[in-house]
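K.L.:
Provided below are the primary sequence and the corresponding predicted coordinates.
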Amino acid sequence: MKRFTFVLGIWLVICCSICSVSHAEESITPERIQQLFPKATVIGEKQADYPVYPVYQLQELLGYAFQSNDLVELPGFSGDRINLLIGIDVQGNIVGIDILHHHEPIFLHGLGPEPMLKFLDQYIGQNVSNRVIVDSASNDTNPNDNTVHVDGVTKATVSVIVMSDTVLLSALQVARNKLTGFASAPAATAKQDNYEPLTTAQLLEKGYLKAWQISRETFENALGSDLDDYPTETFDTDFNDTFTVYYAYLNSPLIGRNLLGEDAFNRLQSMLKPNEQAFMVMSEGYFSYLDADFKPGTVPSQVSLTQNELPFAMRDLNFFSFEPQALEGDLAATEDLQLFAVNTQSGFNPSVPMQLNLNIEVAKNHLIKQQAQFSSDYALPEALFDIAEVEVMEEPQPAWVRVWKMRWHTITILVLSLITVTAIFAFQHKLSANQALFRKVRWGFMFFTLFFIGWYAQGQLSIVNIYPILQSFINGFDLQVYLMDPVLFILWLYVFISLFIVGRGIFCGWLCPFGALQEMVGWVAKRFRIRQYKISFSLHRRLWWIKYAILIGLAATSYYSLSAAEVLSEVEPFKTAITLHFVRYWPFVLYTLVLLGLGLFINKFYCRYVCPLGAGLAVLGYFHKFEWLTRRKECGKPCTMCYHKCDIKAITPEGKVDYNECVQCLECIVYYNNDDLCPPLKKAKKTKRAKPDIADSLATEVK
């Protein structure tokens, strides 16, 4: 036994050395973004207004890179978020995904990173407008629709669903905010059949065209200086004393067609992208609304729109690059006539009142610059628009809801099995009275636990599942973390309730897949009459403390480093034997086989002396309310049969049941209710048979 304790210590040291591989979050570097966009020549800084990195090839925008943690908060199976570096191009196609940080145990210390990378590779080339379903790629039978099926990862259902949501939701947010064509349709659309010829005077009279005049006095008061005090090229004071800004909304034919003419209006309509709204702006007088270094096709610095106190940038359409600056009617075009586009994806609505803003900055000399702000109200009648009801975007169902729906059949069978095991305990005395029937029920349920709950439903509870609970004392409680796996959630709920009723035994003896596997190893040992190693009760009590020491060490480590605690949790062979079906790197398989091999000579060796989960359940189960494993006054003195028959020594020499160690296999109840096995019952039965014989003898003598 000392040798095994030494080997166990060596194993923990090896696990600690594995912990030196860091799973800390990696930083975003230009080199990592370059891998997503191989043709990129310029990678911009993270934008201040929205957390994305613009990526260019020379002057052409290729797309954006961003990290998912800036946009979504979706806890993974471990309770920690999966942070991905994602790239999308200007068409909304996902061009690359890089893993910055994750804490999914199945990919860290189980299946390895390859299945995770292979899963994420399926999203490269997908458009963010596609509906992606995680099940099987073979279900994608219609390539012409926007529904895409991708292969999931067996044994990692929760993790891949969270990864899928992380990729799609964050990418869709960026597309709606930064790309044209991905925003919701505007609440107001200009009516295209609403047209009649109008003169410039009529457009001004109806308020469709605004002539915003700023007098020289107003301008000087805002600047705090006389215009003559500025360099001569700044203001054209010889022109007149009035600065007039003409502006108008152009999407409505009633305005745009009358101002531009039919041909120019049609050309404008063909240039506008979906949801773009066009405006005309020009000025005349002593100043120009355009800044001196304005370049066509860019956003001017001195003019913008505001609506509901929110600013909206106006992007120049470069409409007059190959056409002369001209307007219809009697309004003469000026040199700063420009057409601008405003995208409605940020919430701009042309039917709602707005303001045109001038943000003037002029240099008085090479040291001093002065600023002035002006604003003009602009409102259009609703008659110009088709007002659509605001589309309420249907929120996607939480990932845990989808998982529960996907696994409804597994959930149903599991719940029925828990009802069954509850009935077994409730009617344990009636069932155990028939020894043969009880054995069949017991063996049948053990096979069900191993094959269905364990290998199929992946319902092996683990000390790893307790780490999120410990972390919740620091980071706060999030129920979704526990709902992500319905099988584990239902099992934990059942076990937690039963702990305070009858102790840890229902799980350890009936619902633990690895415990069932160990019990089957014990059956093999009995079948082949393998000699069992006898451990004295005093040594047995001392060996108990190994699993409690492991439990304390793991719990303490989880607060220091969750990654280290998860690696050290490999002291549990559950992932190797149950989750991965022994398909794993050979040292893990060897370790598991050694534990099972020891079970051939010491029944349920791992459960009794190593299992930290069992230790944790025993601590909570210490406060159980009922002790329903019935005992007689003869138990322990003089009868010690149950003490000797209990394979895990959960019955003391005094005949008492130690519920901290008992797995409630109910074997002692089989003896308790069988008058051919229980010595006190056998004695009572023999005495009962002897009494009629004595009575018959006395009757004969009387005769």
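P.N.:
Thanks, I have the structure now.
K.L.:
when you work out contacts or count neighbours from here on, use the C-alpha atoms and nothing else.
P.N.:
Fine.
K.L.:
now do the helices in the stretch 201-350 of the chain.
P.N.:
Counting by DSSP state H, counting those that start in this stretch, the stretch 201-350 of the chain has helices at residues 216-223, 253-260, 262-271.
K.L.:
which residues does the helix or strand where residue 698 lies contact?
P.N.:
Per DSSP states H and E, residue 698 falls inside helix 679-702. In this structure, residues lying in contact with helix 679-702 by C-alpha atoms under 8 Å, 6 or more residues apart in numbering are 634, 639, 641, 674-676.
K.L.:
out of those, which sit inside helices?
P.N.:
Using DSSP state H to define helices, the subset of the contacts of helix 679-702 located there is residue 641.
K.L.:
may I see the helices of the stretch 201-350 of the chain arranged in CSV, with mean neighbour count and distance to residue 601 as well?
P.N.:
Formatted as CSV, the entries for those read as follows, by neighbours: other C-alpha atoms under 10 Å; distance: least, C-alpha to C-alpha, whole Å:
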stretch, mean neighbour count, distance to residue 601
helix 216-223, 16, 95
helix 253-260, 24, 91
helix 262-271, 14, 82
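K.L.:
buried sites along the host helix or strand of residue 7?
P.N.:
Secondary structure assigned from DSSP H and E places residue 7 in helix 2-18. Of the residues in helix 2-18, those buried under the neighbour-count criterion (16 or more other C-alpha atoms under 10 Å) are 8, 11-12, 15.
K.L.:
residues contacting residue 371?
P.N.:
Applying C-alpha under 8 Å, 6+ apart to residue 371 gives the contacts 222-223, 359-362.
K.L.:
repeat the analysis, applying 6 Å as the threshold.
P.N.:
By C-alpha atoms under 6 Å, 6 or more residues apart in numbering, the residues touching residue 371 are 360-361.
K.L.:
ok, now residue 211?
P.N.:
When the contact criterion is C-alpha under 6 Å, 6+ apart, the partners of residue 211 are 245-246.
K.L.:
below is structure B, check it against A:
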Amino acid sequence: MSAYRTCVAILALVLLQAFPAWTEPLARAQMSELVVPPYSLGDPLNDRGVWTLLNSGGAEAGYVFETGELAPLPGFSGVPINLFVMLDSEGRFIDVRLIEHNEPIFVSGLGEAPFHAFFEQYAGLSISSSIVVGTPYGDGRGESSLVYLDGVTKATASVRIAHESILAATLAVAREKMRGLAADTAARPDPELVIDLTWDDLLAEHLVARRTVTNAEADAAFAETIWADDDPEAGEKPEETYLGLWAVDIGPPSIARAVLSNGTFAELQRFLELSPEVEPFLLIDTGRHGLVSDEFVRNTAPDRIYLEQDGLPVALRDADLIVELADGVPDGTAMILRTDRRLGFDPAREWTLQVQAVREHGMFQPEIGSVMFEVTHATDERFFLRDGSAEPTPPWLEAIRNRLFDLVVLVVFLAVLGAVLFVGMNRLAVLERFTPLRLGILGFVIVFVGWWGQGQLSIVTVLATLRSAVEGGSLAYLIYDPFSLLIWVATIIGFVLWGRGFFCGWLCPFGAMQEFMHHLGARMRLPRIDPPARWDRRLKAIKYVLLAGLVVTVFVAPDHVDTAAEIEPFKTAVTVYFLREWYYVLYAGFWLGLGLFLFKGFCRYVCPLGAFMAIGGLLRGRDWIARRAECGDPCQLCRVRCKYGAIGKRGKIEYSECFQCLDCVTIHQDIKQCVPLVLAARQARNGVAAK
């Protein structure tokens, strides 16, 4: 307990004395150093890091700004990724560079180079383009107007946060400075407005956008080009419909109810409850265009549909909802798309929907040609509300939906494992094949939770959360990784039920690796290292000292936190599959190799996350390991067998060091191993024999 008190005292001291402020915008001299020639820095436009950009002749040529002040989306370290952006007067990116970040995957995982390389892709791109992170589907021959940026493997979430920060900050500057638009709060659907509407009512009140293109009109759009004769069906049936487009903003519930079946309407409302910042659109095509290409993948950006407002692009994404239409609504290809009001889209102002028509010319490596058909629309203001100030909602739904299958598997695994351990632990521990079963579960944890799901928890998250809590920052970065967040939730529940043992014994991928190394060493009959009890106690205190040191580092030298957190070999062994510099691999390999001789040495003596888990385990509400009066006096079998040294001489369980291996539970339940049970059985037999 002395280690606990020491650690808690240090934590309290740091929290009382640390009052760091948010990072201020860069000073003029610092911004000037980042501006690339022949441009130079002009005058500041506000106190949020926006400056004018001057050309070589001293005339205004665009804008220079930081994203941290304009779009402070928190990264995985709990603080925003701050980027430097140079934008010309035509809305093209001149340069995008990284100013400051603390993303763990780059700081102490992949290195900085991939992150810097990602931002180099923005130069020359226009904010009028629909820029997305990812790769084109199908053959990628360029028939879509989407502009794709190559992401960074294993860092998708961090890259997406950075990309959203750039877009949000850039569009904010463009709307306010380049288009002369006021940065008003966007309208949002009024959930209390109930109007009984039908499809005919929508048409009569101009609440539906309509655009019809015949085959003849499509042919005319391609006239005098090499693609003029590349659609035989258009020539054979000129009066038939090529594109019969209906577009409806279904954010307002009254409008949505008029166009959707009851089942689809209910599903849409559940979707919007989870993600209230989304504005959904229903599109119907009664022609043969079909809205999207054959290569389109659901839940991604549509490859032939684009939305603009004020001449600037609005990001669209498939809502991945099965659409059933209400009676009376035109039948055709239907889909629901969604956009994000937090990026500046105002559903109550005029917007333009564009649909791309594509033709191919030639048999081998055909040339791709396209034209745009568009329709402009604005939904009546009476269906919307405008607040005095917008309260942004973190974009967590997309992260959940992108990993829905993994999350379902994880939920089932955690629920089954938790239920078995809570209800049937004693029966589980006495199974003849318990050890192979446990190793099977740990193998699943390594492969699915660790390598596949990237769910290895880290002390970095704890430190980032602590920093955000003290500074009053947002914890929204946690939802960008819902897989790990779910494991955190299970771990915290485990604190109450079992202490630290649920995570450290069953859910930690690196801990599972060490346990496998222990069994391998036993199979190889390698010598065992068992420190004496006195040294074992001293060595266990090291992890608390390391945890306290990391907490101090958060406030004294925050830029070095991720470097200091490399005391954990988790990123090397789990996050990047040992694909790192040799010294990181050697360090991780050392602890795994030591596991052949010393049972889970890193977990027991060094792991700062384990120290945090032990402190969290003080929330434990019960002693879940049954004991008998004879435990400890005279019976010492459980204490001798405990590889963690978590049982005292008097038989008391030290739950702060218990990893829930269940070895002592197995002994306690086994009439062939538990000494009190063996003696009781022997006395019973002797009594029967005496009679």
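P.N.:
The structure has been received and is ready for your questions. Treat the numbers as computed from the prediction; the structure is a model and nothing was measured.
K.L.:
tell me how the two chains score on TM-score.
P.N.:
Superposed pair, TM-score by TM-score structural alignment, normalised by the length of the second structure: 0.63. Supporting alignment: 478 aligned residues with a C-alpha RMSD of 3.4 Å.
K.L.:
element containing the alignment partner in the second structure of residue 539 of the first structure, please.
P.N.:
Matched across to the second structure, residue 539 of the first structure falls on residue 535, judged by TM-score structural alignment. For residue 535 of the second structure, the element it lies in under DSSP H and E is helix 533-540.
K.L.:
mind reading off the mean deviation between that helix and the first structure?
P.N.:
Between helix 533-540 of the second structure and the aligned residues of the first structure, the post-superposition mean distance stands at 1.5 Å (mean C-alpha distance after the TM-score superposition for the first structure).
K.L.:
what lies in contact with that helix?
P.N.:
Contact with helix 533-540 of the second structure is made by residue 605, as judged by C-alpha under 6 Å, 6+ apart.
K.L.:
now with 7 Å, please.
P.N.:
Residues from elsewhere that reach helix 533-540 of the second structure, judged by C-alpha atoms under 7 Å, 6 or more residues apart in numbering: 604-605.
K.L.:
do stretch 116-130 of the second structure as well
P.N.:
With C-alpha under 7 Å, 6+ apart as the criterion, stretch 116-130 of the second structure contacts 91-98, 146-147, 149, 151, 312-313, 315.
K.L.:
go again with 6 Å.
P.N.:
The contact list for stretch 116-130 of the second structure, computed with C-alpha under 6 Å, 6+ apart, reads 91-96, 146-147, 312-313.
K.L.:
again, but for stretch 400-407 of the second structure
P.N.:
Applying C-alpha under 6 Å, 6+ apart, stretch 400-407 of the second structure has no contact partners.
K.L.:
end to end, how far does it reach?
P.N.:
Using C-alpha to C-alpha, to the nearest Å, one end of stretch 400-407 of the second structure lies 8 Å from the other.
K.L.:
repeat for stretch 12-28 of the second structure
P.N.:
By C-alpha to C-alpha, one end of stretch 12-28 of the second structure lies 38 Å from the other end.
K.L.:
ok now that stretch, how far from the chain's centre?
P.N.:
Centroid separation for stretch 12-28 of the second structure versus its chain: 26 Å, with C-alpha atoms, centre = their mean, to the nearest Å.
K.L.:
now swap in stretch 583-602 of the second structure and tell me
P.N.:
Average the C-alpha atoms of stretch 583-602 of the second structure, do the same for its chain, and the two points are 30 Å apart (C-alpha atoms, centre = their mean).
K.L.:
what's the matching range in the first structure for that stretch?
P.N.:
Aligned using TM-score structural alignment, stretch 583-602 of the second structure spans residues 587-606 in the first structure.
K.L.:
buried stuff in the matching stretch?
P.N.:
For stretch 587-606 of the first structure, the buried set under the neighbour-count rule, 16+ other C-alpha under 10 Å, comprises 588-589, 591-593, 595-606.
K.L.:
contacts for it next, please.
P.N.:
Taking contacts as C-alpha under 6 Å, 6+ apart, the residues outside stretch 587-606 of the first structure that touch it are 518, 522, 525, 532-533, 573.
K.L.:
what's the ChimeraX line that selects buried ones from those?
P.N.:
Buried members of those, identified by 16+ other C-alpha under 10 Å, are gathered into one ChimeraX selection as follows:
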select :518,522,525,573
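K.L.:
just the closest of the contacts of stretch 587-606 of the first structure to residue 52 of the first structure, please.
P.N.:
Sorting these by how near they are to residue 52 of the first structure, with C-alpha to C-alpha, puts residue 573 at the top with 43.1 Å.
K.L.:
for the closest one, which non-adjacent residue is spatially closest?
P.N.:
Closest residue in space to residue 573 of the first structure, ignoring its immediate chain neighbours: residue 592 at 5.4 Å, by C-alpha to C-alpha, 6 or more residues apart in numbering.
K.L.:
can you confirm the one you found is in a helix?
P.N.:
Yes: counting by DSSP: H, G, I helix; E, B strand; the rest coil, residue 592 of the first structure falls inside a helix.
K.L.:
how close does it sit to residue 8 of the first structure?
P.N.:
With distances defined as C-alpha to C-alpha, the gap from residue 592 of the first structure to residue 8 of the first structure amounts to 12 Å.
K.L.:
and residue 201 of the first structure, by the same measure?
P.N.:
Looking at residue 201 of the first structure against residue 8 of the first structure, where the rule is C-alpha to C-alpha, the gap reads 93 Å.
K.L.:
same thing with residue 443 of the first structure?
P.N.:
Spatial separation of residue 443 of the first structure from residue 8 of the first structure under the definition C-alpha to C-alpha is 31 Å.
K.L.:
next: residue 399 of the first structure.
P.N.:
When distances are taken as C-alpha to C-alpha, residue 399 of the first structure and residue 8 of the first structure turn out to be 39 Å apart.
K.L.:
and residue 58 of the first structure, by the same measure?
P.N.:
Relative to residue 8 of the first structure, residue 58 of the first structure is positioned 59 Å away (criterion: C-alpha to C-alpha).
K.L.:
residue 157 of the first structure now?
P.N.:
32 Å.
K.L.:
what range in the second structure matches stretch 283-299 of the first structure?
P.N.:
Using TM-score structural alignment, stretch 283-299 of the first structure finds no match anywhere in the second structure.
K.L.:
mean shift between stretch 591-598 of the first structure and the second structure?
P.N.:
Once the two are superposed, stretch 591-598 of the first structure sits an average of 1.8 Å from its aligned residues in the second structure (mean C-alpha distance after the TM-score superposition for the first structure).
K.L.:
now check the second structure for the residue matching residue 571 of the first structure.
P.N.:
The pairwise alignment with the second structure assigns residue 571 of the first structure to residue 567, based on TM-score structural alignment.
K.L.:
look at that match and say how many residues are nearby.
P.N.:
When neighbours are defined as other C-alpha atoms under 10 Å, residue 567 of the second structure has 17 of them.
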